[in-house]
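Asker: no FASTA, just this:
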């Protein structure tokens, strides 16, 4: 009995860490945008200070509608991982546009993609872990870990765009955000593969999922 218990504990710990890292990657992007978007608009895109302050709001308004739309899709089709991946793809589209397109107006369009994708991932990741972590205390611990790593992402986000990188258009910071997006995609794909394998084993009657949790529910399946 000790070996299966150890395997379950190890698997659970890996999942907690994966969710925490996904949330860390998402909040690093969201906080870096929140902190430095006005500066980027002024120093990199060439907008005036007053215009930059006004131009900060529209991407977040768009992100709100996008967030609700992606949340509806996730609930409608009972999917979480593909939604997170789609959000990160939005960031991967927006970040190169923001950093490398020669037209400032087009670069500003990239801000919409990045802001929408990164901010939409905050509720998506929290729902992802809540759907797949069984047990009251495990879920509480996982939620607390996510919030903690979200705070660490806020610290990292405050260090992503450095003043010495202004001459290069803050491209090292953009590369850091791209790396966070790619990390999230890899982690979600890895979790999705594992969940798919476990669900298929349960469908074949080879095992029951999360049977040792206090709130065990017969027929439970992981949300992909």
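Answerer: Okay, I see it. Keep in mind that what you see is a predicted model, and the values were worked out from it rather than measured. Numbers count the residues shown, from 1 in each chain.

Asker: When you work out contacts or count neighbours from here on, use the C-alpha atoms and nothing else.
Answerer: OK.

Asker: How far does the helix or strand hosting residue 5 sit from its chain's centre?
Answerer: Assigned by DSSP states H and E, residue 5 belongs to helix 2-39. Its chain's C-alpha centre and that of helix 2-39 lie 9 Å apart, by CA atoms, centre = their mean, to the nearest Å.

Asker: In it, which residues are buried?
Answerer: The neighbour-count check on helix 2-39 (16 or more other CA atoms under 10 Å) flags 12, 15-39 as buried.

Asker: And for stretch 70-82?
Answerer: Judged by neighbour count (16+ other CA under 10 Å), stretch 70-82 contains these buried residues: 70-71, 74, 79-81.

Asker: ok, the residue nearest in space to the middle of the chain - contacts?
Answerer: When CA atoms, centre = their mean is applied to the chain, the residue found nearest the centroid is residue 26 (3.7 Å). By CA atoms under 8 Å, 6 or more residues apart in numbering, the contact list for residue 26 reads 118-119, 121-122, 153, 180-181, 184.

Asker: Put this next to the previous one:
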């Protein structure tokens, strides 16, 4: 009864939090930068800047103008195997991301920390992962490479998972959280960019994005079912499952990159049977 009374005393915070989420969601509709033509109307870009960016988009992939999504286009886009692979890759990196969010306090608490301290100690790995993600994103954009960055971050995540699962020293196990979070969180934007760089048409991007977000939500369900209460406090089976998903990402990005490389070579040599993504001269980003 006391617990119920306490809950009634502080449950107001979930309203408050829910209301803030709605306010931010509504505000984001007006704040988030749109395509160049509409961004110029809001004053975010000047007319010249909008024309310049639209020209670059058109030169790069010839899809700066929106194409309406129809049922026929939806069926066509869903038949592209790449979208499904990209979505599975996204799911695979959200599994450890959700797992660290859900179970990090429990695992850290088992290292001998109080519940309050354990909750506080979940913050530094998240901050570290943001810094690492920005660094890897800069490298990927600087050298125009996606697959190697994704693969490296998978390795970083696996190392972190294994340290957390097996190392006898709690300080090292806690350090594993830094690596694990950095690897999986950094691959969220990396995999999104990998898809975005390798498909054309705004309608196809809409379908691909919807698939990826949907599969990403499944990652949370998988994380909650594989990290079982009876496996606590180390959750070794769950950590191995998430490591397996990282191995899948590495296999998927390796396979797709090989296929993309072969198709690019055909474009360069003039032996391509048909243009990539329906655009002459378009090449995949590896």
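Answerer: Looks like it came in fine. The structure displayed is predicted, hence computed values, not measured ones.

Asker: what's the TM-score here?
Answerer: The TM-score (TM-score structural alignment, normalised by the length of structure 1) is 0.89; 210 aligned residues with a CA RMSD of 1.6 Å.

Asker: Tell me how far the residue nearest to the centre of structure 1 lies from residue 183 of structure 1.
Answerer: According to CA to CA, to the nearest Å, residue 26 of structure 1 stands 10 Å off from residue 183 of structure 1.

Asker: How about residue 134 of structure 1?
Answerer: Distance of residue 134 of structure 1 to residue 183 of structure 1, computed by CA to CA: 25 Å.

Asker: what does residue 41 of structure 1 give?
Answerer: Using CA to CA, residue 41 of structure 1 is found at 27 Å from residue 183 of structure 1.

Asker: Settle it for me: which of those two has more neighbours?
Answerer: In terms of neighbours (other CA atoms under 10 Å), residue 41 is the more surrounded of residue 41 of structure 1 and residue 183; the figures are 23 against 17.

Asker: Now which residue in structure 2 aligns to that one?
Answerer: Matched across to structure 2, residue 41 of structure 1 falls on residue 108, judged by TM-score structural alignment.

Asker: residues touching that match, list them.
Answerer: For residue 108 of structure 2, the contact set (CA under 8 Å, 6+ apart) comprises 118, 121, 174.

Asker: Burial check on the second one, number of neighbours?
Answerer: Counted with other CA under 10 Å, the neighbours of residue 121 of structure 2 add up to 18.

Asker: mind listing the helices for the stretch 151-286 of structure 2?
Answerer: Secondary structure of the stretch 151-286 of structure 2 (DSSP state H, counting those that start in this stretch): helices at 170-197, 202-226, 236-269.

Asker: For residue 149 of structure 2, see how far away residue 140 of structure 2 is.
Answerer: According to CA to CA, residue 140 of structure 2 and residue 149 of structure 2 sit 7 Å apart.

Asker: Equivalent analysis for residue 103 of structure 2, please.
Answerer: 26 Å.

Asker: Residue 175 of structure 2 too?
Answerer: In this view, residue 175 of structure 2 and residue 149 of structure 2 are 21 Å apart by CA to CA.

Asker: Kindly report the same for residue 101 of structure 2.
Answerer: Residue 101 of structure 2 is 23 Å from residue 149 of structure 2, where distance means CA to CA.

Asker: again, but for residue 171 of structure 2
Answerer: 27 Å.

Asker: So if I had to pick from those two, which one is more boxed in?
Answerer: Remark: of residue 171 of structure 2 and residue 149, residue 149 carries more neighbours, 18 against 11, as counted by other CA under 10 Å.
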